[in-house]
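Engineer: predicted model and sequence follow; I will ask about them next.
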Amino acid sequence: MGKLSTHVLDITKGKPGVGVNVALYAVEEGGKKLLKKAVTNNDGRCDEPLLQGEEVRTGRYELVFGAGDYFAAQGVEVPTPRFVDEVVIAFGIADPAQNYHVPLVVSPWAYSTYRGS
């Protein structure tokens, strides 16, 4: 069975984003369902997969990263309201047997993601 994982890279420092709040939601017909909350560790990763084994199901999901709060905690001066605050990455899992890695590369002014494995 597959798994879902993530990590955060702070490109203002060129280092892992440590202490970033992450929330995972399943997007369903009636709205969103919170599946898990985590905080990134010293490597910018969650301590365990967000989903694994039978938890991984075909469907639509959202990862929500507390990027604005992370940069504020780092002492980065940003305007009010923040340009990049909560970063929402909407994605789908088509094959639950595969590994899905959804990283966030972020600064106070931009962000990017890609599908890893």
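Structural biologist: In hand now; what should we look at?
Engineer: contacts, neighbours, all on C-alpha from now
Structural biologist: Fine.
Engineer: do I have it right that Ser117 meets Thr6?
Structural biologist: No - counting by CA atoms under 8 Å, Ser117 stays clear of Thr6, with 10.0 Å between them.
Engineer: looking at the two, which is more packed in?
Structural biologist: Thr6 (20 against 12; other CA atoms under 10 Å).
Engineer: identify the contacts common to Ser117 and Thr6.
Structural biologist: Here Ser117 and Thr6 have His101 as joint contacts, going by CA atoms under 8 Å, 6 or more residues apart in numbering.
Engineer: and for stretch 48-56, what's in contact with it?
Structural biologist: Met1, Gly2, Lys3, Leu4, Ser5, Thr6, Leu24, Lys36, Pro96, Ala97.
Engineer: report the buried residues of that stretch.
Structural biologist: Within stretch 48-56, the residues scored as buried using 16 or more other CA atoms under 10 Å are Pro49, Leu50, Leu51, Gln52, Val56.
Engineer: here comes the other one, which I'd like you to weigh against the first:
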Amino acid sequence: MSHVTTHVLDTATGRPAVGVPVTLFTAEGSALATGSTDADGRIASLGPDALPPGRYRLCFDTGTWFGEAPHFFPLVTIDFVLGGTAHHHVPLLLSPFAFSTYRGS
């Protein structure tokens, strides 16, 4: 399993957001991994098994996922800190005009 995983839930429908493109970056902006959410809205393998402590960024290409449907956020970027070797799960709760996130398990 990757050190960092994510999932996206479409809170407007209560269903997983399938096919959302996601990129994991270093704080300096170097891309480490890319993927798209699966049928359950998850990306279980996003990047290496281990990353050094520090700042990282997940970018969700929500504009591509929403397509022509009305939406306000074409890109959702979440900056976070890895503090050690523990697995980090960063979920995104998404609707066309709002989003939230939290440190998952």
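Structural biologist: In hand now; what should we look at? Not measured: the values here are computed from a predicted model.
Engineer: follow-up on the earlier one: TSV for the buried residues of stretch 48-56 of the first structure, including secondary structure and distance to Ile11 of the first structure?
Structural biologist: Formatted as TSV, the buried residues of stretch 48-56 of the first structure follow (DSSP: H, G, I helix; E, B strand; the rest coil; distance: CA to CA, whole Å):
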residue	secondary structure	distance to Ile11 of the first structure
Pro49	coil	23
Leu50	coil	23
Leu51	strand	26
Gln52	strand	28
Val56	coil	30
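Engineer: now, which of the residues you listed sits nearest Val76 of the first structure?
Structural biologist: Using CA to CA, Leu50 comes nearest to Val76 of the first structure of those, at 28.3 Å.
Engineer: and the closest one, what pairs with it in the second structure?
Structural biologist: Under the alignment by TM-score structural alignment, Leu50 of the first structure pairs with Leu46 in the second structure.
Engineer: could the contacts of stretch 48-56 of the first structure go into TSV alongside distance to Pro108 of the first structure and secondary structure?
Structural biologist: Below are these laid out as TSV (distance: CA to CA, whole Å; DSSP: H, G, I helix; E, B strand; the rest coil):
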residue	distance to Pro108 of the first structure	secondary structure
Met1	36	coil
Gly2	32	coil
Lys3	29	strand
Leu4	25	strand
Ser5	23	strand
Thr6	19	coil
Leu24	21	strand
Lys36	25	strand
Pro96	33	coil
Ala97	35	coil
